[in-house]
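*Asks:* What follows is a predicted protein model with its sequence.
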Amino acid sequence: MTHSIPQSRSRNPMWLYEHNYALLRGLFPLLLSGEQEGWQGKIGHQELCLRVVERFRYTLTLDVHCRLRRQHRLLGDFVVSVRVYEDAGLAEVLDYQHLGRRQPVYPRRDPRQMQVAEKDQLNRLFRDWLNVINLGLRNAGQGVTVDV
C-alpha cells in the first residue's frame, strides 16, 4: 500500500492543531485545567509569560509572550494569542505580534503583503516554538512526550 497515515495527515491542517494542543497540555497542564491563570518562567535564554485571557466552558484564549534575555536588535519578542478548544483537543494561533486575526488563505497579490497560507505558517511556527520549549525543559529533566 503506497499511502500511509502520516502522508494523509500532512495534507489536513487539523493534525497541526492537535499537535499544538497536545504539546500545550503536556507542558502547561495546570494552566489548561483552570488551576492556574498564568505562568511565568525562564527556559534557557527565554523569559516566558503565558496568561489566560478568556476562559469558557470548552474554550480558552491564551496570550503567550516570549522575550529573549540576550536581546538582539534583529530579534523581537515572540507574541501570540492562541485559542484552545478543550472539547475538540485543538489549539490554533489567532494573533501574531498584535497584527490581528488571520484568514485561512490570502490571494496571491494581497495589498497587506500577507503570505498565501499565512495562518498555516503561524501555526507551524507555534508548533516549532513549543518544540523548542519542550526541548529546553527536557534538557532540564522536565520535558514531555507527545503522542498525537
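*Replies:* Ah, there it is.
*Asks:* When you work out contacts or count neighbours from here on, use the C-alpha atoms and nothing else.
*Replies:* Fine.
*Asks:* Please report the residue range of the longest helix in the chain.
*Replies:* The helix spanning the most residues in the chain, taking DSSP state H as the definition, is helix 118-139.
*Asks:* Can you give me the distance of F78 to G89?
*Replies:* Here F78 is placed at a distance of 24 Å from G89 (CA to CA, to the nearest Å).
*Asks:* quick one: the strands in this structure?
*Replies:* Here the chain has its strands, by DSSP state E, at 38-43, 46-55, 59-68, 78-85, 90-96.
*Asks:* and the angle for the last one with strand 59-68?
*Replies:* By that I understand strand 90-96. Angle, strand 90-96 to strand 59-68, by axes from the mean of the first three to the mean of the last three CA atoms, to 10 degrees: 60 degrees.
*Asks:* In addition, the following structure is provided for comparison:
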Amino acid sequence: MRKMGYKVDLVNQQAVCEANYFRLCKLLPGDTDDLRRIAVSQGNYQGILTLKVVERCKYTSVISLIHDAEWGEWAVTPLMSVRVYHDVQMAEVISVQKQRHFAAKYSYPNPHMFHPDEKAQLNRFLADWLAFCLEQGHLYEPVTLSS
C-alpha cells in the first residue's frame, strides 16, 4: 500500500497564524512599543523572551524573537523572525536560525531534510511558545540600584 503524501491544510494554517497574531498583540501591545522582554519560568526552567520590532510598515511588521535561557552548550538558543500582517490579522514564521523562505510543502527526502510540513510545524511551534509565554510569563524589568 502506498503512503499518502502530505496535503497542506490551508484552513488550519490560517487559524494558527490568526491565533499567533492575537498572542503577539497581547505580548507586544501598541503601535509604538518596539521592544518587550518577557521572563518565563516553570520548575527549574528560566528564560527570557525578547520581542523586537525590526521593521514597521503600513500593513506589516517584522518581529524578531530571541529566547535567552541557561540551557548549556547542548542546545541552540531559538532565534525566529515573524511577519505580522495587520490588515488580515495573521502572523507567520519567516525565518528560524537565519534560515529563510520555507515552502508550504516539501518532498521527502530533500537536501535540507525538512519535514514535508516544515512551515506548518514552525507556526505551531510559535503558537506553543507564545501560549507558554502568555501563561507563565511576566514582564522582565531589571532592577537598578540608586546610590
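*Replies:* Arrived safely. None of the values given here were measured: they were computed from a predicted structure.
*Asks:* After superposition, what is the TM-score?
*Replies:* Here the TM-score for the pair of chains, by TM-score structural alignment, normalised by the length of the second structure, is 0.79; 127 aligned residues with a CA RMSD of 2.0 Å.
*Asks:* Can you give the distance from the longest helix of the first structure to the centre of its chain?
*Replies:* Computed by CA atoms, centre = their mean, to the nearest Å, the chain-centroid distance of helix 118-139 of the first structure equals 6 Å.
*Asks:* buried stuff in it?
*Replies:* 119-120, 122-124, 126-127, 130-131, 133-137 (16 or more other CA atoms under 10 Å).
*Asks:* Just send the residues you listed back as CSV, with distance to L99 of the first structure too.
*Replies:* Putting those into CSV (distance: CA to CA, whole Å) gives the following:
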residue, distance to L99 of the first structure
K119, 12
D120, 15
L122, 12
N123, 15
R124, 17
F126, 15
R127, 19
L130, 21
N131, 24
I133, 23
N134, 26
L135, 28
G136, 28
L137, 29
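*Asks:* ok, so of these, who is nearest G26 of the first structure?
*Replies:* Set against G26 of the first structure, the nearest of the buried residues of helix 118-139 of the first structure by CA to CA is N134 (9.1 Å).
*Asks:* And for L23 of the first structure, the neighbour number?
*Replies:* 24 (other CA atoms under 10 Å).
*Asks:* what residues are up against A91 of the first structure?
*Replies:* Neighbouring residues of A91 of the first structure by CA atoms under 8 Å, 6 or more residues apart in numbering: Y17, E18, N20, Y21, V82, R83, V84, Y85.
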